[in-house]
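In: Show me how the following folds:
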Amino acid sequence: MYRGPIVVFVACLFAALYVLVAHAAPAAEPGSALQIAALPATTQVVDPAQVVHGPMDALFVPSHSAYTPNAVESERWYRLDTNADWQGETSPVLSFTGATYIRITVYAPPDYQPRALWFAQTEENSRFSRHRLAMELPHDLHAGQPIYVQIAADSFTRQIKPALTDLASYQSEDLNHVRLTTMFASVQVTMILAALCLWMVLRDRVLVYFIGYTTFQLMFQMLTSGEIYELPGGKLLVPLGTHAPWLFAALSTPLLVSFILEFCELRQITPTAAKILGWMRWPFLLAALLLCLPFAVRTHLLASSFNVWFMLTELWTLSTVVLAVSRHGRQARFFLIAWMPQVMFTLLRLSQVLLNLDQPRWLEYGYPFTMAFASIVVTIGLADASLRARRERDMAHHLADHDALTGVLNRRALVRRLNAAITEARLQKEPFALLFLDMDHFKSINDRFGHAVGDACLRAVVVAIAEELRPADWLGRYGGEEFIVGLPGASHDNAVAIGERIRKRIETLHVHSRGTTLQTTVSLGAASLDGPTDTADELLARADAALYRAKSDGRNRIVSHPPLAATGT
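Out: Below you'll find the model as predicted:
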């Protein structure tokens, strides 16, 4: 039933992603290619002046790799140059991908002054986004002119890749990157605000989980892309360095698991799997605590264990949600559609990190794209859950105010409606009348034919009464075989005329039930609102007195109060 729409949806998802990635793809670079040479790794501190002024040039060893990886224990030095003079129409831009929080210092011509490039740099306004660490080089860059690069030591070895691009192409690509990341972040912020508005009205715990995990995921994404440091207050996160994205990833996961447990109703649908999933979220809180310690980022085992546990948790969560979908969990189906692309891209991203591979462009933009998409679909699911809760609440209110057998107002609701109708009649200075009905000899029907036939007779009488009423009139069951009809705006004479129509209609009514056909009649008492101090109890008492008079006078008739005349057979 759902296979076709899901296939179409996934196809549209990847088509949209392909268009976005193609739009953000860089233009072809000019013919000058970078040549890389590396200074052999050493634990001794190298004086930058000795490197920059040329005495150590002979020690640089040409590299056949396109990367300038950092080292764990010591800084690394690289010399970059081109195999041809720069021929681009605009100045060349030297950029580095994969550096993230590693500090890079570039010594470039003509003055070879140190230029610091750092992901979390906030000291000056950057000309480019933090998509890459980049700086502009002189337009007259010559072949063989050296550029020295000092890459700081870090706790992890990363494949840092330098590239040379003309300024116009780089700015165009950079602008597209900013547009995409801003769009994805804006979508998530919008969904968070929508959920916050829902929470202010509903005060539902599942909305708190959604707001929490989505906010932390957004923070993580903005930390890994660097945009967060452009925002007011971004400087406060700089001291955390590489701790920051790990910390927010660790905090978002238990909130995500808690949200899934509540939103998908896993504890009711898949209790055993849900219990295991609930246990799996607690190690992330311990990881969040450990990641705040100074040694955390230098412990490979901790980082690798976190990634492996994260992958296992996602796979178990996915299996549990799929199991809930197979057991007809409506909310689980919503979440599966929303989360499946994000799970796939998350696992691919973790695999790329663990295997130390280049991040392809479709993965770079696919991951935030699926996060934004998941936020939209889950928000729709939350709205659907809220709508179902509202329908259930309305149904509960309906059942609380209506008679289960006949579907008309019950005694409590009709008394409330009567008080409101009297108040409204006084405000509008309009008349109001009441009919009190009682089925004649109803007990004998139950005794002779059984309660099932009696119930069918009650329902048939209610339908007949309702068909004789005006749109503004209302009907309620006072108890047993007694009914009340409220007639807003009806004068005493109008009430008697409506009551007489009802009496004649029921007199000719044939009730068919369980192979039996029978007829019944009703007696009616009519009363009108009398004076500004008249109460609902007094009005009911007068209508009841008129009904008693109709019964005493032979039944199957209507009597008004005061008893002006009796109508009927």
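
In: make it CA atoms for all contacts and neighbour counts henceforth
Out: OK.

In: quick one: contacts for the closest residue to Tyr67 other than its chain neighbours?
Out: The spatially closest residue to Tyr67, leaving aside those adjacent along the chain, is Lys161, at 4.5 Å (C-alpha to C-alpha, 6 or more residues apart in numbering). With contacts defined as C-alpha atoms under 8 Å, 6 or more residues apart in numbering, Lys161 is in contact with Ala66, Tyr67, Thr68, Pro69, Phe96, Thr97, Gly98.

In: Out of the residues you listed, who's the most crowded?
Out: Within the contacts of Lys161, Thr68 tops the neighbour count with 26 neighbours, counted by other C-alpha atoms under 10 Å.

In: one more to put side by side:
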Amino acid sequence: MKQGWWSLLLLLALLPTMDVRGENIARIDRIQPLALEQQAGQRAGLFSERRFDDGGATVRVIGNGEWRLEPTPGVREPLLVFYHPYTARVTVLDEAEGTPRRRDIFSADLDPQYSRRALVFPLQGDGPVYVKVEGARYPLHVSVESGPSYAVADLWHVRLVLPAIGVVLGVSLAVLLFWAVLRERVYLLYAGAMLFQLLYALCSYGEAYAWPGLSLLARFGAQGIWGTGTLATILLVYLWLDYAGLRRVAPRLAWLVRVVGAYGCGLTLLLLLLPWPADKAWFPDIANALFLLTNAIALVTLVVAWRRGQRHAAYVLIAWVPLLVFTMTRALRFSAGERAEPWLEYGLPWVLAFTAVVLALGLADRMLTFRRERDRAKAHAERDGLTGVLNRGGIEHRLDWALIERQREGIPVSLLFIDLDHFKQVNDRHGHALGDACLRAVTRVISQRFQYGDQLGRLGGEEFVLVLAGVELPAAVRFGEEVGERIRRDCASVEGVPVGVTASIGAAHARDGDTVTSLIARADHAMYAAKRAGGDRVVGEDALSVPSHTTKAPEGAPVD
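Out: Down below sits the predicted model:
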């Protein structure tokens, strides 16, 4: 995470050195009277009517209306460049050429050798140029550039922007594949939100209309950009709700985010798509107001969720706040008629890539958290609460898996059925608390001394089974003898009370066609043979009449 921050800061520090933009305009004069511009309703984002005074030699921004530009003489292969035209339509009349040229970022006939971050008009001479601007919502930066210099700068633009686009696109498609397999909604919301954020950025830069397939969006014009941005905001709202668990941690604030960000933006998007009202000039101001309000409420909600221990809200804040700052800064600078500095122009796509990567890391952490919770729940469901070893369901599942491996890989499987001798007398004489301590002592002996804790299970009462994968029956019998000897020695006294715990053990070996039930039944049968022989011994299923311990019980000894 820290390396990602340092890489981003290094990139932003280097960006100011990449600016090769020049002005090369001696004078800008307004032709259209100011009153006509006021009637046209020049607006800039959330700001009220904006006036553009006559420029003179110091002003390099122009708004809606007609202008007369005088390029500085002597510029090599001059190009008249309008940066970040967004929805503006620009018509240029070069007296040396004599034919008006009208262009916007939606035009299909833009010169393919340049990117669409600007509208480029080659000039034929040093004479005055007449410009008409229509539909501009932000003041346009205008400059006369040397053709070779602009080509170098534009190549830098492409080289800097394309890798960021590739990062966002690649990560989003990878997460979309996760959704296709896992079918968890948060992955689909992530992919949708990031892809529509990327599409909105590409439409704003104009690059989307040069891509195969996406060029169809040009027919929607500015409304396509507005609709894409609104849909991206709606998807982000639902992503934050699911990703950071806001409904659970801060339900009231989450409801407010959903109402304003999802329902409010959804209603404006519906009105944008409907044929009525026909005039859509109201949409950007309303959409921007909802965007600001949604982000403010979401920011407060995420901070509250983070303070309440929701760690994934912190991922959202780390990823999203830089993108929000860049987006708002860019909009404010354009609205104020200020130029987009290189750190802002190129920082935005890279911050979007940073957002995509951090959120993807958060998804991985979220998946890891859910897996740990699942494993804890599974372990709790499979473990015996008293002894900590596997319960009946857990050990039967392990044995079933071992039988599957035997059938598939030919790995031998043996089973020891362990029953403590005369355990009822321990409970009757010393109480159930000491009896429970004896059970824990027995499981401790088997688990720690023989390192088979994950293969030992308690069927109930004082009955245990031990699954021995990769062990043939003779070796299982010898292993059972060692287990019995350890129990006899280490459990003779428990918590300072002499109890003399011993065990009768039956050993069975898996055969073709065996099931969990049949294998346990044969081992249980061998165990009862050991008890009938006097207990404290091991009996294999292949030699039920031959006890493995030299001590024999007298005739008629009770069996329990």
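
In: what residue of structure 2 takes the place of the residue nearest to Tyr67 of structure 1?
Out: In structure 2, the residue matched to Lys161 of structure 1 (TM-score structural alignment) is His141.

In: Mean deviation, the one helix or strand that match maps to versus structure 1?
Out: With the criterion set as DSSP states H and E, the secondary-structure element containing His141 of structure 2 is strand 140-146. When structure 1 is overlaid, strand 140-146 of structure 2 sits 1.6 Å from its aligned residues on average, using mean C-alpha distance after the TM-score superposition for structure 1.

In: And whatever residue of structure 2 lines up with Trp316 of structure 1, how far from Glu184 of structure 2?
Out: With the correspondence set by TM-score structural alignment, Trp316 of structure 1 lines up against Ile297 in structure 2. Relative to Glu184 of structure 2, Ile297 of structure 2 is positioned 26 Å away (criterion: C-alpha to C-alpha, to the nearest Å).

In: Compare those two (neighbour count), which wins?
Out: Counting neighbours by other C-alpha under 10 Å for Ile297 of structure 2 and for Glu184 shows that Ile297 has the greater number, 17 against 11.

In: that older thread, dump the contacts of Lys161 of structure 1 to a markdown table, plus secondary structure and distance to Glu538 of structure 1.
Out: Formatted as a markdown table, those follow (DSSP: H, G, I helix; E, B strand; the rest coil; distance: C-alpha to C-alpha, whole Å):
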| residue | secondary structure | distance to Glu538 of structure 1 |
| --- | --- | --- |
| Ala66 | coil | 96 |
| Tyr67 | coil | 94 |
| Thr68 | coil | 95 |
| Pro69 | coil | 93 |
| Phe96 | strand | 89 |
| Thr97 | strand | 86 |
| Gly98 | coil | 85 |
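
In: Which contacts among those residues does structure 2 share?
Out: Retained in structure 2: Tyr67, Thr68, Pro69, Phe96, Thr97, Gly98, out of the contacts of Lys161 of structure 1 (criterion both residues aligned by TM-score structural alignment, their matches' C-alpha atoms under 8 Å).

In: Could you check which residue of structure 2 pairs with the fourth one?
Out: Pointing back at Phe96 of structure 1 there. So Phe96 of structure 1 corresponds to Phe82, using TM-score structural alignment.

In: Surely its match touches Val142?
Out: Yes. Applying C-alpha atoms under 8 Å, one finds Phe82 of structure 2 in contact with Val142, separated by 4.6 Å.

In: picking that back up, ok and the next helix-or-strand element following the strand holding His141 of structure 2 relative to strand 140-146, angle-wise?
Out: Downstream of strand 140-146 of structure 2, the first helix or strand assigned by DSSP H and E is helix 147-182. Helix 147-182 of structure 2 and strand 140-146 are oriented at 120 degrees to each other (axes from the mean of the first three to the mean of the last three C-alpha atoms, to 10 degrees).
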